[in-house]
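[1] next comes the sequence, and after it the predicted model I'd like to discuss.
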Amino acid sequence: MLQKCRICDKEANSYCTGCFAVAYCGKDHQKEDWKLHKKGCIKAYTVRDDPVAGRVMVAHRDLNEGEIILKERAVLVGPNIDSSSKPLCVSCFKSTSKTFVLCSKCSLPLCSQKCQGNPLHAAECRILSQNKEAIFSSYSKRSVAKRKKIPINVNYQVILVLRGLLLEDKQLESIMSLQSHLEERQQMGKTKIVDDSIIPIINQFRIKNADEEKIHNLCGIFDTNCFELFPTGAGDTISGVFPNAAMMMHSCYKNTRVMFSDDHMMTLIARSKIKKGDNIYHNYARTFNPTNIRRIGLFSGKHFSCECVRCKDPTELNTFMSVFLCPCSGQIIPKDPLDLTPTAVSTCNKCKKSTPSLQLAAKERELLMELENIDRLDVKAHEQFLIKNNKILHESHAFLLKIKKELSVAYGGYPGYNIQTITDDRLELKEKYCEEIISICNFLEPGLSTQKGLSLFELWKARSEINKRNFSKKLLSSEEYSRNIKKNVDILERSLRIMEYEPENSLHGVLVKEIKKLIKQEKSY
């Protein structure tokens, strides 16, 4: 979002890094203003000790919607450490599934020779060149099997650990100060995965102070504290470590919004007003997941049990995102959504029949697996999931909303489903699904919700096309057609007010430019 210089009112390109409340066109005007500004320069947040959560971030002053809380560049970025990474270039993170080149020094697959000189790859390149086979090899029961040097055989889970071990002392110290939950990881068997798939590879290289305890701690820190990034053109999500941002407490009803630029800079803003002294929350789970799935994921990945205002509410703040339907058409609502013991029950609000909560949780896991096996571009499979499950799940159940969210983009955006050629029925469904997603966001993500901004843009697409079709069918007069265009511009402007905070050099930043262009175009009609 463009700001004006506090001194000359020209377009600003930098902020005061103390408070982020004022902006300047350059260093000269920032220096000029410092004598006056320093009296009121108050940092947006402070860190305090919480008896349960440890170090947490709290508002140091009242924060308005959209106000910057923090800007922080990642200390470390790289492929995920859970062995789930798709083949990608370790320098720019583009996909290497179809085309790649081998680094001439270490043999690691890259998207092009240009990426060989990327500073991000430099330190690990020197290490990997000691043993060009190791990063491709498979390790099982202390035996080593060499594999072909192709992207799919790369042990990507090692890259982030290598980069951590090779950091300068000050940067490494900032990471090592974060929680690793090593004891909990040992109890869950996660340390064995590190012993089997990471340490044997690291041990093939000569790395100073790369002892097993440090490797285990790093893996725990990454597992617990990493943020997920998706740079423009990336072949997969990547992990980033932001030590200051890691101080945010979790809540499934967050009050912040996190944005990332392609150069791995995080911008954290207040999604809604935050009062001085209030905790600053980030949601480390997926908004469009039911309570059990969110809580289990947080416990296994972040090692804490969420008891936020949303998780404790049987109706999830009246969104019913975890509610099953009873054969009598009533809603099966848990007595205590935090209770998953064998005696826990959920009761129909109509016929009063009780169902073991564990039975519903098992059905949820079954549906989640089915959902995750659907190819993103398989529109008909998404539609079939809706048809199959809309009689057992509340219309606002998280799984149905996930499908509707996907279809709201697919209709008019996926191959074979062009906005000009999709059926009238699908176009109307696109509109309906967008409205449903926006309504849920108003409950669960009030304020500057990224998803709301994206769904508003898709809603404009739907209504704009509906307007064109109705006019071509002579169902509208020229005056009505023009009025509808103006109404639809309002939807675009609402989307822009949310999305304009996105960094220019980001995936969503590209969308912001498109929205601005469309607004200008539509207003000129």
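    Arrived safely, thanks for sending.
[2] going forward, measure contacts between C-alpha atoms and count neighbours the same way
    Will do.
[3] how far is stretch 188-195 from where the chain is centred?
    Centroid displacement of stretch 188-195 relative to its chain, using CA atoms, centre = their mean, to the nearest Å, is 25 Å.
[4] which residues outside that stretch are in contact with it?
    Residues outside stretch 188-195 that contact it (CA atoms under 8 Å, 6 or more residues apart in numbering) are 182, 185-186, 216, 219, 300.
[5] now with 7 Å?
    Under the criterion CA atoms under 7 Å, 6 or more residues apart in numbering, residues 185, 216 lie in contact with stretch 188-195.
[6] for residue 315, the count of nearby residues, please.
    Residue 315: 17 surrounding residues under other CA atoms under 10 Å.
[7] three-state assignment of it?
    coil (DSSP: H, G, I helix; E, B strand; the rest coil).
[8] residue 393 versus that one, what's the distance?
    According to CA to CA, to the nearest Å, residue 315 stands 13 Å off from residue 393.
[9] for residue 412, same thing?
    According to CA to CA, residue 412 and residue 393 sit 26 Å apart.
[10] and stretch 174-187, what's buried?
    175-176, 178-182, 184-185 (16 or more other CA atoms under 10 Å).
[11] and if you look at stretch 341-357?
    So, applying 16+ other CA under 10 Å, buried residues of stretch 341-357: 344-348, 354-357.
[12] now secondary structure and distance to residue 429 too, for those, in a markdown table please.
    Output for the buried residues of stretch 341-357, formatted as a markdown table (DSSP: H, G, I helix; E, B strand; the rest coil; distance: CA to CA, whole Å):
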| residue | secondary structure | distance to residue 429 |
| --- | --- | --- |
| 344 | coil | 37 |
| 345 | strand | 35 |
| 346 | strand | 32 |
| 347 | strand | 32 |
| 348 | strand | 29 |
| 354 | strand | 34 |
| 355 | strand | 33 |
| 356 | strand | 35 |
| 357 | helix | 33 |
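[13] next up, a structure to set beside the first:
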Amino acid sequence: MIVRILLLRQHDPEQFALIARMESHTEERRQNAVLWRHYEEKVVQRLRVTWQLEDLEAEQVHEVCGILDVNCFEIGQNGAKARTLYPSAFLLAHDCTPNTAHTDDPRSFEILLRTSRRVREREALTLSYAYTLQGTLKRRAFMHEGKLFWCCCRRCSDPRELGTDCSALVCATCRTGSVRAVDPLQQTGDWACDRCAHKMGATEVERQLDRINNDLEDIDVHDIPGLENFLLRYRDVLRPNHYLLLSAKYSLCQIYGRTEGYLLPQMTPEDIARKESYCREFLEIVDVLDPGLTRLRGLIMYELHAPVMVLTQSAFQSGQISRQEFQRRLKEVVNLLQVSRDILLMEPEGSTENAMGQAAADALSKMGC
């Protein structure tokens, strides 16, 4: 890819000019000795020595490497991924609560960028370079490592992450307080309990998070008892909205109803209620951190409609709720399906998300909506 870009200098100067105007952060990369040495050994020397392309200037190769790292989008569906550069989408600034969403066409590789919520006049258009379900400490480190800047957005600046508390730990000393970063923009700064004098260093917090994350990654994504056990083991260590607990809940939202032994007809009312609870808890966070017409929100709303429908029908048939309450809950089901349909049908044909959008549309049709 690097060679193809450099060959554009002779073969398509206009195309090369579009790429050359993209930010590379070359000077910042040069100051990162480990990063610079990696590209010098694995890319520059390989091209100039092993491939015998001595005409390629080392500085220009580093420049292209930087452009790719800073500006590339990862696209592709169902495991087939590619890195791509777009001549206008790269201009969007980063924000951890962005106002745009994007998807890509796996056939043409075109990117579709759209606003995900109402945008005020003169408000910058933004997208997120990081994963929504990560805490500030990890999110900022990821962006600095790959994009070479420290994010200072509203979410990163707020120890409570816009009220979601996605990074808060349970205080190991008093057991009642919450431990948060004193100043989240100080990457190596202290974390402190809001009830007692207990403090932790950022390095200690990061080690603890890495250990818990490794535990989570060791659990098979279809292992419902394993994920439930993870939630139990760490409920006295992590606050309820902590991103690692949310990650486990997100998996459970998706696999309850789809895994053998836990298919919808096989699930107990308690299991169904648990799925509903996880979906609602997750949706409450998404409505703050990734609001509007976003893929994550559409997926969870689709997952939520089934337990609400099943429990509503059961409660009405057993006389636990009135007809008026039954109709109110049915309206919620319809709304969940309509919003998820509208969001997910914007995803590329052939994708899992688009198929779920079609399923939502079919369900609405059967309900006469």
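    It's in. Please read these numbers as outputs of a predicted model, since none were measured by experiment.
[14] quick TM-score on the pair, please.
    Here the TM-score for the pair of chains, by TM-score structural alignment, normalised by the length of the second structure, is 0.86; 361 aligned residues with a CA RMSD of 2.9 Å.
[15] ok so, going back, just name the closest of the buried residues of stretch 341-357 of the first structure to residue 101 of the first structure, please.
    The nearest member of those to residue 101 of the first structure, counting by CA to CA, is residue 357 at 51.9 Å.
[16] list the contacts of the closest one.
    Contacts of residue 357 of the first structure (CA under 7 Å, 6+ apart): 334, 340, 344-346.
[17] which ones are touching residue 246 of the second structure?
    Counting by CA under 7 Å, 6+ apart, residue 246 of the second structure makes contact with residue 282.
[18] surely it is within a strand?
    No: with three-state DSSP as the criterion, residue 246 of the second structure is helix rather than part of a strand.
[19] and it, what pairs with it in the first structure?
    When the first structure is aligned by TM-score structural alignment, residue 246 of the second structure is paired with residue 401.
[20] inside helices: which ones of the buried residues of stretch 174-187 of the first structure?
    Using DSSP state H, 175-176, 182, 184-185 are the members of these that sit in helices.
[21] ok, which pair from those residues is furthest apart?
    Across these (CA to CA), the longest gap, 18.8 Å, separates 175 and 184.
[22] still on that earlier bit, kindly provide the distance from the match of residue 246 of the second structure to residue 412 of the first structure.
    Taking CA to CA as the measure, residue 401 of the first structure falls 18 Å from residue 412 of the first structure.
[23] ditto for residue 369 of the first structure
    According to CA to CA, residue 369 of the first structure and residue 412 of the first structure sit 27 Å apart.
[24] swap in residue 210 of the first structure?
    Plainly put, residue 210 of the first structure is 51 Å away from residue 412 of the first structure if you go by CA to CA.
[25] neighbour count winner among the two?
    Under the criterion of other CA under 10 Å, the comparison of residue 210 of the first structure against residue 412 puts residue 412 first, with 22 against 17.
[26] could you measure from the more buried one over to residue 464 of the first structure?
    Counting by CA to CA, the gap from residue 412 of the first structure to residue 464 of the first structure is 12 Å.
[27] with residue 420 of the first structure instead?
    11 Å.
[28] who's more crowded, these two?
    The residue with more neighbours, out of residue 420 of the first structure and residue 464, is residue 464; 18 against 13, by other CA under 10 Å.
[29] not counting residues beside it along the chain, what's closest to the aligned residue in the second structure for the more buried one?
    Under the alignment (TM-score structural alignment), residue 464 of the first structure maps onto residue 309 of the second structure. Distance criterion CA to CA, 6 or more residues apart in numbering; nearest residue to residue 309 of the second structure, sequence neighbours excluded, is residue 333 at 6.5 Å.
[30] which is the next helix or strand following the host helix or strand of the one you found?
    Using DSSP states H and E, residue 333 of the second structure falls within helix 323-344. Per DSSP H and E, the first helix or strand lying C-terminal to helix 323-344 of the second structure is helix 352-366.
[31] what about that next one, how far off from the first structure?
    Superposed on the first structure, helix 352-366 of the second structure shows a mean distance of 2.0 Å to its aligned residues (mean CA distance after the TM-score superposition for the first structure).
[32] packing partners of that helix?
    helix 323-344 (3 or more CA pairs under 7 Å, 6 or more residues apart in numbering; DSSP states H and E).
[33] ok, and for the helix it packs on, which residues are buried?
    Residues of helix 323-344 of the second structure classed as buried: 326, 329-330, 333-334, 336-344 (neighbour count, 16+ other CA under 10 Å).
[34] residues making contact with that helix?
    With CA under 7 Å, 6+ apart, helix 323-344 of the second structure has contacts from 293-295, 298-299, 301-302, 305, 308-309, 312, 316, 353-354, 356-358, 360-361, 364.
[35] just want the angle from it to helix 352-366.
    With axes from the mean of the first three to the mean of the last three CA atoms, to 10 degrees as the basis, helix 323-344 of the second structure and helix 352-366 are set at 140 degrees to each other.
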